[in-house]
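>>> Got a predicted structure here, sequence first:
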Amino acid sequence: MYAEGAPCWVDAELPDVEAGKRFYGELFGWTFEEAFGSSVWARLDGDLVASLAPKTDGRMPTVWTVSFATPDAAALGRRITAAGGQVVMAPFPVAGLGVAALATDPDGAVFGLWQAGTHPGFERRYEPGTFVWAELYTRDTAAANTFYGELFHEALFGSGAEPDFGRADVSEVFPAEMPPHFLTHFRVTDLDDTVGAVQRLGGRVQVPPFETSYGRVAVVTDNQGASFAVLRR
């Protein structure tokens, strides 16, 4: 089980799940199987690493969403509201796998909550082809540090804690008008080759490779417009 505040899962909401399977299967070597509803599990060498789901409303964005672990999604939702955030989708059960919710921080960045049932979250991470980092791009990093520090103090600052999400000013990488958001990072062995593969598979480069404190990164979109980052450490 993941400690409260640890990124424990990522999922993509896509217009066309079959197209997503082709793109990510080729890019990361993922295989897929039916999950719940019309969603599919993504596996790497048999281990669960992500999920893809069809968008239920065409007006919703095509996105990757990172979810943070919690033992009690309802209680965490109340703390989020008290700290100035919002719960935009109240906790709901997911096919016996756990309880999910969707929230925003005070600046509007969206993130998920996951209260594990039979599905604890990632079975593999930090390796090539899997989740490695989530970066919050925000307009007020000091306020973000206060908000997330209050919610997830132990995961961020506890003894021996190794945070796997960070905070940066949105204008450091993106245009100032870009809304605050979490950017899911997947680890790769060769950044330039991966960027080339993204383009060959119908995706595009949003931000060419650049250096960060946690590795060399490029921001890309898949063949349906969902943004994510690839990271070489």
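Looks like it came in fine.
>>> okay, CA-based contacts and neighbour counts for the rest of this
Noted.
>>> How about the contacts made by the residue positioned nearest the centre of the chain?
Averaging the C-alpha coordinates of the chain gives a centre point, and the residue nearest to it by CA atoms, centre = their mean is residue 66 (2.7 Å). Neighbour list for residue 66: 7-11, 111-112, 134, 182, 184 [criterion: CA atoms under 8 Å, 6 or more residues apart in numbering].
>>> Just the buried positions in stretch 187-197, please.
Taking 16 or more other CA atoms under 10 Å as the basis for neighbour counts, the residues of stretch 187-197 that come out buried are 187-188, 191-192, 194-195, 197.
>>> So which of these sit within helices?
Among those, the members falling in helices are 191-192, 194-195, 197 (criterion: DSSP state H).
>>> For those, give me a markdown table that also has distance to residue 96.
Converted to a markdown table, these look like this (distance: CA to CA, whole Å):
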| residue | distance to residue 96 |
| --- | --- |
| 191 | 38 |
| 192 | 41 |
| 194 | 36 |
| 195 | 37 |
| 197 | 37 |
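>>> out of the residues you listed, which one sits closest to residue 219?
Taking CA to CA as the measure, residue 195 is the one of those closest to residue 219, at 8.9 Å.
>>> from what I can see that closest one touches residue 205, true?
Yes. With the criterion set as CA atoms under 8 Å, residue 195 and residue 205 qualify as a contacting pair; they are 7.2 Å apart.
>>> dropping in the other structure now:
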Amino acid sequence: MAALPEGTPCWADAMFPDVEAAKSFYGELLGWTFDEGSTEFGGYTQARSDGKAVAAVVPRMPGMDTAPAWNLYFATSDISATARRIADNGGALLMDPMPVADFGTMVTAEDPSGVYFSVWQAGSHEGFEKIGELGAYCWAEVTTRDVEKADHFFPAVFPYTVKRMKDESVDYRLWYIDEAPVAGRFKMTADFPHEMHPFVNVYFGVEDCDAAIATVGRLGGEVHHGPKDSPFGRWASVSDPQGAVFSVIDIKTTAGDMPEFV
């Protein structure tokens, strides 16, 4: 398989205080099955949809008290150079480039606006084996208040072409690689709680958005926004019972005209 273009979202994982509860929740909501957790890598447990790798969950390390959150990885072919660009453009490296056996090499960082993310230089693990489908990663948005910092940082680190939504009632940007949109940037509005940390909003595909959010509520999660119709699909922003925020989207149920980006 050819290497993914620089800056392409390529993997997602989340750390939980109760990984068995997370497996139960996402297994029922998204139909995931799970590999045996790797003791060598702290119980890192890969999730699968139709037998294909789509994400991972991992037990929170002893002594950590950070809230659970989904972490998005961006592909790179030269992780050392990417790490330098992160530091040179005001980002914070939370770790040096770290080899993960023969799977690849990773860096975790924070952008100047406060968004955590990771970078992945693939070895034997190339990332998502399924995207844009039921039970799989479909989209992601850097969701932050300080959009000026994010708007400078990410296109400086990755080779993105940027377009803004022409409708100025929504502060939204699209990031393109080779004319294809790969992720978005959304400005947090007053609807977001003041104490909510900036984050990457990861979207997972579901068969029926309304049924999915009913399942979220039944399993002890929370619905934050939606469901909402859009030209991209019917979606809702939710959190799991342990507090990790993400979105669900039914990409086949669309409504309205595509927004214009300039």
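Perfect, thanks for sending it. As the structure is a prediction and not an experimental result, all values here were calculated from the model.
>>> Return the subset of the contacts of residue 66 of the first structure lying in strands.
In this view, the contacts of residue 66 of the first structure that belong to strands under DSSP state E are 7-11, 111-112, 134, 182, 184.
>>> how about the helices in the stretch 151-262 of the second structure?
With DSSP state H, counting those that start in this stretch applied, the stretch 151-262 of the second structure shows helices at 209-218, listed in chain order.
>>> Now do the strands in it.
Applying DSSP state E, counting those that start in this stretch to the stretch 151-262 of the second structure gives strands spanning 161-164, 172-177, 180-187, 199-205, 222-228, 234-239, 245-250.
>>> Does residue 73 of the second structure lie in a helix or a strand, and which?
Secondary structure assignment for residue 73 of the second structure, by DSSP states H and E: strand 70-75.
>>> Where in the first structure does that strand fall?
Mapped onto the first structure with TM-score structural alignment as the criterion, strand 70-75 of the second structure occupies residues 64-69.
>>> and the matching stretch, how far from the second structure on average?
Using mean CA distance after the TM-score superposition for the first structure, stretch 64-69 of the first structure ends up 0.6 Å from its aligned counterpart in the second structure, as a mean over the superposed pairs.
>>> From the chain's centre, how far out is that stretch? Work that out for me.
Between the mean C-alpha location of stretch 64-69 of the first structure and the chain-wide mean there is a distance of 5 Å, by CA atoms, centre = their mean, to the nearest Å.
>>> What residue in the first structure is the furthest from its centre?
Greatest distance from the centre of the first structure, by CA atoms, centre = their mean, belongs to residue 159 (24.5 Å).
>>> which residue lines up with it in the second structure?
Correspondence of residue 159 of the first structure to the second structure, assessed by TM-score structural alignment: residue 178.
>>> Then residue 21 of the first structure?
Aligning on TM-score structural alignment places residue 21 of the first structure opposite residue 23 in the second structure.
>>> can you pull the contacts of the corresponding residue of the second structure for residue 187 of the first structure?
When the second structure is aligned by TM-score structural alignment, residue 187 of the first structure is paired with residue 205. By CA under 8 Å, 6+ apart, the contact list for residue 205 of the second structure reads 30, 132-138, 248-251.
>>> same question, residue 14 of the second structure
Residue 14 of the second structure is in contact with 56-58, 68-71, counting by CA under 8 Å, 6+ apart.
>>> what's the closest of those residues to residue 102 of the second structure?
With CA to CA as the yardstick, the closest approach to residue 102 of the second structure among these comes from residue 56, at 17.3 Å.
>>> Tally up the residues packed near the closest one, please.
Residue 56 of the second structure is surrounded by 21 other residues when neighbours are defined as other CA atoms under 10 Å.
>>> give me every residue that touches it.
Contacts here follow CA under 8 Å, 6+ apart; on that basis residue 56 of the second structure touches 12-14, 44-47.
>>> Just the buried residues from the residues you listed, in PyMOL please.
To isolate the buried ones among the contacts of residue 56 of the second structure in PyMOL, judged by 16+ other CA under 10 Å, type:
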select buried, resi 12+13+14+44+45+46+47
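>>> could the contacts of residue 56 of the second structure go into JSON lines alongside distance to residue 195 of the second structure?
Converted to JSON lines, these look like this (distance: CA to CA, whole Å):
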{"residue": "12", "distance to residue 195 of the second structure": "24"}
{"residue": "13", "distance to residue 195 of the second structure": "23"}
{"residue": "14", "distance to residue 195 of the second structure": "20"}
{"residue": "44", "distance to residue 195 of the second structure": "29"}
{"residue": "45", "distance to residue 195 of the second structure": "30"}
{"residue": "46", "distance to residue 195 of the second structure": "31"}
{"residue": "47", "distance to residue 195 of the second structure": "30"}
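>>> Which of the contacts of residue 56 of the second structure sits closest to residue 155 of the second structure?
For residue 155 of the second structure, the nearest member of these is residue 12. The distance, counting by CA to CA, is 20.4 Å.
>>> Which residue in the first structure occupies the aligned position of the closest one?
With TM-score structural alignment as the criterion, residue 12 of the second structure pairs with residue 10.
>>> List the contacts of its match.
Listed by CA under 8 Å, 6+ apart, the contact set of residue 10 of the first structure reads 49-51, 64-67, 131, 184.
>>> Of the contacts of residue 205 of the second structure, which ones are shared with the first structure?
Under the criterion both residues aligned by TM-score structural alignment, their matches' CA atoms under 8 Å, these that remain in contact after alignment to the first structure are 132-138, 248-251.
>>> show me the contacts for the equivalent of residue 238 of the second structure over in the first structure.
In the first structure, the residue paired with residue 238 of the second structure is residue 220, using TM-score structural alignment. Residues near residue 220 of the first structure by CA under 8 Å, 6+ apart: 195, 198, 203-207, 227-230.
>>> Now distance to residue 88 of the first structure too, for those residues, in a markdown table please.
Below are these laid out as a markdown table (distance: CA to CA, whole Å):
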| residue | distance to residue 88 of the first structure |
| --- | --- |
| 195 | 34 |
| 198 | 32 |
| 203 | 29 |
| 204 | 30 |
| 205 | 30 |
| 206 | 28 |
| 207 | 29 |
| 227 | 21 |
| 228 | 22 |
| 229 | 25 |
| 230 | 28 |
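>>> In the first structure, what range does stretch 48-58 of the second structure match?
Mapped onto the first structure using TM-score structural alignment, stretch 48-58 of the second structure covers residues 43-53.
>>> re the thing from before, the match of residue 21 of the first structure reaches residue 34, doesn't it?
Yes. In terms of CA under 8 Å, residue 23 of the second structure counts as a neighbour of residue 34; the distance is 7.5 Å.
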